[in-house]
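Engineer: got a structure for you, letters missing:
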């Protein structure tokens, strides 16, 4: 591929879209959270916050088919807050220093279990945050709005969660699947002529990626979509789809697949067929250790993804202070490996830092004040964030982090690039 386009930071038009944790995890300092009202205003403190502690609830898949990413998300947040607690806690804007208690409940990626977790959380936690999954977060979104419970920094990929009118108690954390697809498509268009095969998950996850990609390439005369196939989440193999796509002779595959093991097998099948296209991988299935290494991805001419954070398995960041602090906290406070298999550990850690930053700005211990401060962050950088990315929560319809940076696999890690090569 000869793709030439200056690297840019693309602004999202929507929102993005975590093993060894028990089904319920409660970490930090003991303290009895009081429940004395003030859910959406007033000076009275809200449930889940005292003068010395604040409690955050996480509903995420800690078991089942999405347990790896789901637990990693929770563990990233736990590692961040336990490290802050060990330093003495977080000093809030009104002057009180509090430790942060994290309670994680397993929803098994099941909407009904997620709703049950919400019912357990709503009167005892200050906010629900950082949980992975669109259908599971959707399951209690309306209830959270009705009850005035913050449901924030979620990992859904669903633009609904950053629409201020429709979701006043919500905010998604990371760039949308739509924006990831669009950013890749725009750079592909700028590079010349290409034949593209498409494989996508047959649900909103895959549809969002395709929406973004197709919006960028639809009027481009140099881009030809040779074939478009889907798969179902329970599928155990993508061999049939890869075989059919390989037969088209495409030089690029747009691979909107959410399961790491299916991405590995798809790349291996392509090699067995001697089909070596350039791959675009979603940010959540682009890990070097769990995917690219076992897949033998270095035989492909190019593997691209979208990034906004440093990765611990990249030699370029071996001595980076942020990465060293992150891996130390993860090792000390969770059962994750020193180099996590999934990027969701980094995402949970970064999202937790945004919560911590919000706490530091709060002048009242209320949920209303929390939402006001959360939605007022601009130009902030979390630990692990790549240069060029930032937290900006002030724009309606966008997640907390909406900038995306194109990256290319160099055989050992990912490099931010100025042009597709």
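Structural biologist: Arrived safely, thanks for sending. Keep in mind the model is a prediction, meaning the values are calculated, not measured.
Engineer: make it CA atoms for all contacts and neighbour counts henceforth
Structural biologist: Fine.
Engineer: how far does stretch 61-69 sit from its chain's centre?
Structural biologist: 14 Å (C-alpha atoms, centre = their mean, to the nearest Å).
Engineer: could you tell me the end-to-end distance of it?
Structural biologist: 8 Å (C-alpha to C-alpha, to the nearest Å).
Engineer: do stretch 365-382 as well
Structural biologist: Start and end residues of stretch 365-382 are separated by 23 Å (C-alpha to C-alpha).
Engineer: now do it: everything it contacts.
Structural biologist: The contact list for stretch 365-382 (C-alpha atoms under 8 Å, 6 or more residues apart in numbering) reads 38-46, 49, 126-127, 148-150, 169, 350, 353-355, 358-359, 361-363, 389-394.
Engineer: which members of those occur in helices, if any?
Structural biologist: Mapping these onto helices (DSSP state H) picks out 350, 353-355, 358-359, 361.
Engineer: now, which of those sits nearest residue 303?
Structural biologist: residue 350 (24.9 Å; C-alpha to C-alpha).
Engineer: what's around that closest one, how many residues?
Structural biologist: Using other C-alpha atoms under 10 Å, residue 350 has 27 neighbouring residues.
Engineer: let me know whether residue 283 touches residue 306 as I believe.
Structural biologist: Yes - applying C-alpha atoms under 8 Å, one finds residue 283 in contact with residue 306, separated by 5.4 Å.
Engineer: got another one to weigh against that:
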């Protein structure tokens, strides 16, 4: 029997090549927005309008992704970061989200800012089965994998933050008279709910006034005067940066001296405290999960050294003192971690799967003792905070790291 070994060897080699190439083809899985060369990431930010102070978050993320691309990208793919302005206006957010998903064909939406904007596209993104990942808002509802499996938060949720303030007030100031100023939308009401839940049945009577304001108001000075007239000795300030700075200034101007609790989303030294005046901001209490870039004690911290180097080389026009740059950097690093873990399976389902399996991930800017953890039933990546008090020109941490006990 004559066997053509050469032909057999060639056939075998061809079979091996075919099998390995079909294996390679089987291994690479893409949804709309991903190819061998790029990953399209959509983002919506208030670059204009009443919350424009947060626009720096999107600019920081763009600079971070450019740095990643300059180093060769993620598994050889460049990030195409498409970021639009919605002026913090929910109808505009809807328009931009549709454009990103239906015209730009992005693989996912990342880091879209604000509770009302994200609420406006919440159902749409889940109906489309497009990830609405690491949204830049602490609303408690983003942690609901059962009903909204395509949406995930990033920062600690608002209710846990105000519950921590409530615990502190009940312990340290059990006879306090509390005045609350809150933004009249989902974000403000979420914070308010955390406070009232945290105070419990007894504590609710401690609240002497709950005053709301609209983002369309040019100033909140009249609300501050009204709140002072209640005789409250504790002020809970649930406002976005522009209004937070106004409140701090006005309180000093009318010589009201309550214990002032300022929500974390407005604790930026660069965009709130400095414009309001260091002298007006002494002893304000807030809560933190990120290292404060304005605090020189982090200068030799390895994670912050990387952040400072990034700011100097890749985002020199950014202000290191602006807390938004730290947020943008931390969130962008988290997305890069998820996309890296996806390997060649860049499907929307796998992106959510990898995002929901982060274990003890530290993007370099979280406070010691705080890490990112998620699971298929826990879509709240960061759930720990530490109380901080403003002294001199920086925030000082006090007390222990507190774990929040608020689920979805």
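Structural biologist: Good, I have the coordinates. These numbers were taken from a predicted model, which means no experiment stands behind them.
Engineer: can you calculate the TM-score here?
Structural biologist: TM-score for the superposed chains, counting by TM-score structural alignment, normalised by the length of the second structure: 0.84, backed by 372 aligned residues with a C-alpha RMSD of 2.5 Å.
Engineer: for the contacts of stretch 365-382 of the first structure, which ChimeraX command selects only the ones that are buried?
Structural biologist: Selecting only the buried entries of these in ChimeraX, with 16 or more other C-alpha atoms under 10 Å as the criterion:
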select :38,39,40,41,45,46,49,126,127,148,149,150,169,350,353,354,355,358,359,361,362,389,390,391,392,393
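Engineer: excluding sequence neighbours, find me the nearest residue to residue 133 of the first structure.
Structural biologist: residue 156 (5.0 Å; C-alpha to C-alpha, 6 or more residues apart in numbering).
Engineer: mind checking what the one you found lines up with in the second structure?
Structural biologist: Using TM-score structural alignment as the criterion, residue 156 of the first structure maps onto residue 137 of the second structure.
Engineer: assign residue 44 of the second structure to helix, strand or coil.
Structural biologist: strand (DSSP: H, G, I helix; E, B strand; the rest coil).
Engineer: what of residue 62 of the second structure?
Structural biologist: Strictly by three-state DSSP, residue 62 of the second structure counts as helix.
Engineer: so the residue nearest to residue 133 of the first structure makes contact with residue 172?
Structural biologist: Yes - between residue 156 of the first structure and residue 172 there is a contact at 6.8 Å, judged by C-alpha under 8 Å.
Engineer: between the two, point out the one with more neighbours.
Structural biologist: A side-by-side neighbour count of residue 156 of the first structure and residue 172, using other C-alpha under 10 Å, places residue 172 first with 34 against 28.
Engineer: residues in contact with that one?
Structural biologist: Listed by C-alpha under 8 Å, 6+ apart, the contact partners of residue 172 of the first structure are 15-17, 152-158, 161-162, 398-400.
Engineer: between residue 283 and residue 306 of the first structure, which one's more packed in?
Structural biologist: residue 306 (26 against 21).
Engineer: and that one, what's its match in the second structure?
Structural biologist: Residue 306 of the first structure maps onto residue 287 in the second structure, by TM-score structural alignment.
Engineer: quick check: the aligned residue for residue 270 of the first structure in the second structure?
Structural biologist: In the second structure, residue 270 of the first structure lands on residue 251 (TM-score structural alignment).
Engineer: got it, and residue 322 of the first structure?
Structural biologist: Checking TM-score structural alignment: residue 322 of the first structure goes with residue 303.
Engineer: ok, residue 417 of the first structure next?
Structural biologist: Residue 417 of the first structure maps onto residue 398 in the second structure, by TM-score structural alignment.
Engineer: count of neighbours near its match?
Structural biologist: Neighbours of residue 398 of the second structure under the rule other C-alpha under 10 Å: 11.
Engineer: contacting residues around it?
Structural biologist: 386-389.
Engineer: gap between it and residue 348 of the second structure?
Structural biologist: Residue 398 of the second structure sits 41 Å away from residue 348 of the second structure, going by C-alpha to C-alpha.
Engineer: same check on residue 248 of the second structure?
Structural biologist: From residue 248 of the second structure over to residue 348 of the second structure the distance is 43 Å, taken as C-alpha to C-alpha.
Engineer: tell me which of the two has more neighbours.
Structural biologist: Counted by other C-alpha under 10 Å, residue 248 of the second structure and residue 348 do not tie: residue 248 has more neighbours, with 25 against 20.
Engineer: helix or strand for the more buried one, just tell me which one.
Structural biologist: According to DSSP states H and E, residue 248 of the second structure maps onto helix 241-253.
Engineer: residue 185 of the first structure now?
Structural biologist: Short version, using DSSP H and E: residue 185 of the first structure is in helix 177-191.
Engineer: post-alignment, that helix versus the second structure, mean distance?
Structural biologist: With mean C-alpha distance after the TM-score superposition for the first structure, helix 177-191 of the first structure departs from the second structure by a mean of 1.2 Å once superposed.
Engineer: so where is that helix in the second structure?
Structural biologist: Using TM-score structural alignment, helix 177-191 of the first structure pairs with 158-172 in the second structure.
Engineer: which residues does the matching stretch contact?
Structural biologist: Contacts of stretch 158-172 of the second structure (C-alpha under 8 Å, 6+ apart): 138-140, 176, 187, 190-199, 203, 261, 263-264, 287, 383, 385, 402, 404-406.
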